[in-house]
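S.K.: Any chance you can model this:
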Amino acid sequence: MTRAVDHRALNFPAQRTCPYAPPREYAELREHSPVHRIELPNGSSAWLITRHEHVRAVLADTRFSSDRGKPGFPSLLAGQARTNLSGYPMMISMDPPEHSAARRAVLGEFTVRRMQALQPRIQRIVDDCLDAMLAGPRPADLVTALSLPVPSLVICELLGVPYADHDFFQVHTTSLVRLSTPPEERSRSMGELTAYLSELVSAKQAEPGDDLLGRQVLKQRENGTEDHGALVGLAFLLLLAGHETTANMISLGTLILLENPAALAAVRDDPALTPGAVEELLRYLTIVENATSRVATTDIEVGGTLIRAGEGVICLGHTADHDPEVFAEPERFDIARGARHHVAFGFGPHQCLGQNLARLELQVVFDTLLRRVPTLALATPSDQLPFKDDASVYGLYALPVTW
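M.R.: So this is what the prediction gives:
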């Protein structure tokens, strides 16, 4: 067991120089110093975990805490300590046994069977968005025409959030995931969003409907555990995670398929290939690079390196999903790879609750888009596209397309 030392300076977080490959600095660490101590923007330090096997080991080990309020939990925000995002209890920041109970209470909302029941409605939403896009001017921005409205509508209907308010929450969630957002703007967005969701939960408590939040209210009452704050935290987490990540995957996934015409043609001609293509897109892009952070609650060895109690770790999922020890020729996009063991949805107890919903949305979007718009093409060269280099969830601000 060793204590690794810095062998080179690293400006963290590093930016992708290629939109699809990990930053060169991270790839070098994965090969030469896979558990590496770095300085964070707020002046504290943490360990970067870069290899696939080590990332999965950390995320599966409950001795690494997810509690963002614990001393030593890594923060990517300059001048700020890492705290619970909303001020309300959220699963993403819980440890067992609280996390286990909170997850179990809502897990039934995201089963494969329930997602299959949602498929006709998701199909209708996608078709409506494409109807509007095809009837409009060319070129069109796929982000505003399809990528944002589809997951926004789906999560609004699932939660019981009025879709008329989607512009409001998109503005504020965009502010929250942008690393360069000034602290006062971040605080304002957080306050306005949580105030809105608190009012929404109060309305659900007064009159529970047949939606996720309404069902949770009734379940809590039946168990004698009704908790306004917990419901606000749940709504915040699902609203933020439920549209921001999927929207970016739709945009980037479409771009990848357009840049790989053989794969695009194969998926268009045989929808049975779409699930495999979705898994490879998730692996290839892994858009939430730095979200899986933890803090050690005891001394733990990872990859032969000793991490002390109270030290933070950041698992670099994108770098792990390009680990050549696990994925042969990882920089090659291969829809036949069979890459379901990627960590794009995390791993272990905190693995993404909504992954079945995300997979379904992506499959319906890509099948429908490729079938209905077979001549889809970029209207702007890919090297001129506005990538989200300043955000904690990678993606595109715009994707001009024509047909």
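S.K.: From here on, just use CA atoms for contacts and neighbour counts.
M.R.: Noted.
S.K.: buried ones in the longest helix that the chain contains?
M.R.: Once the chain is assigned using DSSP state H, the helix that runs over the most residues is helix 228-259. Taking 16 or more other Cα atoms under 10 Å as the basis for neighbour counts, the residues of helix 228-259 that come out buried are 228, 230-258.
S.K.: mind checking the SS state of the residue lying closest to Asp389 once chain neighbours are set aside?
M.R.: For Asp389, ignoring the flanking residues on the chain, the nearest one in space by Cα to Cα, 6 or more residues apart in numbering is Gln15 at 6.4 Å. Of the three states, Gln15 takes coil under DSSP: H, G, I helix; E, B strand; the rest coil.
S.K.: Go ahead and confirm Gln15 touches Pro23.
M.R.: Yes - with contact defined as Cα atoms under 8 Å, Gln15 reaches Pro23; the gap is 6.0 Å.
S.K.: that older thread, by how many degrees do the helix or strand just after the longest helix of the chain and helix 228-259 diverge?
M.R.: Sequence-wise, the next helix or strand beyond helix 228-259 is helix 261-269, with elements assigned using DSSP states H and E. Here helix 261-269 points in a direction 120 degrees away from that of helix 228-259 (axes from the mean of the first three to the mean of the last three Cα atoms, to 10 degrees).
S.K.: what's the following helix or strand after helix 261-269?
M.R.: Following helix 261-269 in sequence order, the next helix or strand is helix 274-285 (DSSP H and E).
S.K.: now the angle from that following helix to helix 261-269?
M.R.: Taking the same axes, to 10 degrees, helix 274-285 and helix 261-269 form an angle of 150 degrees between their directions.
S.K.: structure for this one too, so we can compare:
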Amino acid sequence: MSMTLPTTRPATRPWDPPEGLAELREQRPLSRLTYPDGHVGWLVTSHALVREVLADPRFSVRPELAHPPVPGVPGSDQPAPPGIFNGMDAPGHTRYRRILTGQFTVRRMRLLTEHIEGITADHLDAMGKHGGPVDLVAALAQPIPAQVVCELLGAPMADRARVQAHVLDLFRLDSPPEQMATAYAAVHAYLGELVAAKRAEPADDLLSGLTTSDLSDEELVNIGFVLLGAGLDTTTNMLSLGTLALLSHPDQLAALRADPGIADHAVEELLRYLSIIPFTVRTALEDLELHGERIQAGESVTVSIPAANRDPAHFADPDTLDLLRPTGGHVAFGHGIHQCLGQQLARVELQVVLPALLARFPALRLAVPVEDIPTRTDMLIYGVHTLPVTWEV
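M.R.: You can find the predicted model right below:
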């Protein structure tokens, strides 16, 4: 028996995984899945199996082999172009990862903390001057990660608006093909100009640093594309959806306000609890056995991140938000060789912004009922489109 991927989330609990995943995980953690193009592959929902698949080199990340599990995700019949390292297996992936890892060390990300604190303070000042209600996505959650990633890449902040709308178009599940093509071309054209500028006049930024390697312009443009796409949207949705979850769990909100020192625990728990990346896909390179089932070469396996991060076999009381939960074990950043390259940067941003927001506005609250907040069910990365909040002065 085969089914389609569950995607419907509860309206009054938009921070919870799609309905049906928990039942699947309990009854059949490796189940047959019918893909939109008619391919019949697999869905993995348990924490243990998710980690097993993501760590097994017999499962490929190559886009030309994969079948997207939901409509609107563009497929490809071509290998990832040079520099799109998140679409490559080893050893191609290994080369890029080795070059880039030095740019994303824990130490370098921590050095950014003071700078992110300053950016955050500026946006909180602007919110306070404006007064409530405000859309927290537009006022805080979107511009802060955008400024951070632009500065990391060495892209002028004035150019953010030029590329951000195009990047978001690439994450929409309902974008017409011609709109996707336009967005893709626009972002690549911009990055081509930026790489040329960095080669001509290097500065103290990531792209300039990479120009000293043996990477070609095409590779640099595509690496910039991967990093810009990830940096402009993922942390934005963690900030907005994380704020929504906290405001909807008063006991946890109070705990973080009372002790900002638990921010590291809080961030790890929110990453686990929210799991804004709904899935990732791998394809079997050979016939193999998994959980007593025969996976045939060429079959795609969809890995459910939200289901894995709510697995009671690994996390006690997993559907409860507990900011003091021991950290570690979640797969919000993936697992194995493709674990998120920018995860330390995301952590720093979340650890700085969320406590600062709650400290600055101790009476922060939602300005509309939870069920009226528009969720990003039409986007590849989950979150909210807007988050109206207000506060008493």
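S.K.: Helices of the stretch 101-250 of structure 1, residue ranges please.
M.R.: Listed from the start of the chain, the stretch 101-250 of structure 1 has helices (DSSP state H, counting those that start in this stretch) covering 112-135, 142, 149-159, 166-177, 183-206, 212-223, 228-259.
S.K.: Average offset of the second one relative to structure 2?
M.R.: For helix 142 of structure 1, the mean deviation from structure 2 after alignment is 0.6 Å (mean Cα distance after the TM-score superposition for structure 1).
S.K.: what comes into contact with that helix?
M.R.: Counting contacts by Cα atoms under 8 Å, 6 or more residues apart in numbering, the residues outside helix 142 of structure 1 that touch it are Ser251, Ala398, Leu399, Pro400, Val401.
S.K.: Please tabulate those in CSV, including the columns distance to Val35 of structure 1 and secondary structure.
M.R.: Below are the contacts of helix 142 of structure 1 laid out as CSV (distance: Cα to Cα, whole Å; DSSP: H, G, I helix; E, B strand; the rest coil):
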residue, distance to Val35 of structure 1, secondary structure
Ser251, 32, helix
Ala398, 35, coil
Leu399, 36, coil
Pro400, 40, strand
Val401, 41, strand
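S.K.: which residues sit in contact with the residue mapped onto Pro63 of structure 2 from structure 1?
M.R.: Aligned counterpart of Pro63 of structure 2 in structure 1: Arg68 (TM-score structural alignment). Residues in contact with Arg68 of structure 1 (Cα under 8 Å, 6+ apart) are Arg82, Thr83, Asn84, Ser93.
S.K.: Verify the contact between the second one and Gly69 for me.
M.R.: The one in question is Thr83 of structure 1. Yes - the pair Thr83 of structure 1 / Gly69 is scored as a contact, 5.0 Å apart, by Cα under 8 Å.
S.K.: neighbours around the residue nearest to Asp389 of structure 1, how many?
M.R.: If you count neighbours by other Cα atoms under 10 Å, Gln15 of structure 1 ends up with 16.
S.K.: His52 of structure 1 too?
M.R.: By the other Cα under 10 Å criterion, the neighbourhood of His52 of structure 1 contains 26 residues.
S.K.: Report the spatially nearest residue to the alignment partner in structure 2 of it, omitting neighbours in sequence.
M.R.: Using TM-score structural alignment, the partner of His52 of structure 1 in structure 2 is His47. Sequence neighbours aside, Ala308 is the residue nearest to His47 of structure 2 in space, at 4.1 Å (criterion: Cα to Cα, 6+ apart).
S.K.: Alignment lookup: that neighbour to structure 1.
M.R.: The criterion is TM-score structural alignment: under it, Ala308 of structure 2 has Ala320 as its aligned partner in structure 1.
S.K.: what separates that match from Phe345 of structure 1, distance-wise?
M.R.: 12 Å (Cα to Cα, to the nearest Å).
S.K.: Excluding chain neighbours, what is closest to the residue sitting nearest the centre point of structure 1?
M.R.: In structure 1, the centroid-proximal residue (Cα atoms, centre = their mean) is Thr245; its distance is 4.3 Å. In space, not counting the residues next to it along the chain, Thr245 of structure 1 is nearest to Val393; the distance is 6.7 Å by Cα to Cα, 6+ apart.
S.K.: What's the match for the one you found in structure 2?
M.R.: Looking across to structure 2 (by TM-score structural alignment), Val393 of structure 1 lines up with Ile381.
S.K.: In which helix or strand does that match reside?
M.R.: Using DSSP H and E, Ile381 of structure 2 sits within no helix or strand.
S.K.: Contacts only, for the aligned residue in structure 1 for Glu151 of structure 2.
M.R.: The criterion is TM-score structural alignment: under it, Glu151 of structure 2 has Glu157 as its aligned partner in structure 1. Residues near Glu157 of structure 1 by Cα under 8 Å, 6+ apart: Tyr163, Asp211.
S.K.: Check the gap between Glu157 of structure 1 and Arg121 of structure 1 for me.
M.R.: In this structure, Glu157 of structure 1 and Arg121 of structure 1 are 10 Å apart, going by Cα to Cα.
S.K.: quick one: the counterpart of Ile99 of structure 2 in structure 1 and Lys388 of structure 1, what's the gap?
M.R.: Using TM-score structural alignment to pair residues, one finds that Ile99 of structure 2 aligns to Ala105 in structure 1. Summarising the geometry, the distance separating Ala105 of structure 1 from Lys388 of structure 1, computed by Cα to Cα, is 34 Å.
S.K.: next one: Arg103 of structure 1
M.R.: As it turns out, when the distance is counted by Cα to Cα, Arg103 of structure 1 lies 30 Å from Lys388 of structure 1.
S.K.: what do you get for Asp61 of structure 1?
M.R.: Following Cα to Cα, the distance that separates Asp61 of structure 1 from Lys388 of structure 1 is 31 Å.
S.K.: which one of the two has more residues nearby?
M.R.: For Asp61 of structure 1 and Lys388, the more surrounded residue by other Cα under 10 Å is Lys388, and the numbers stand at 18 against 13.
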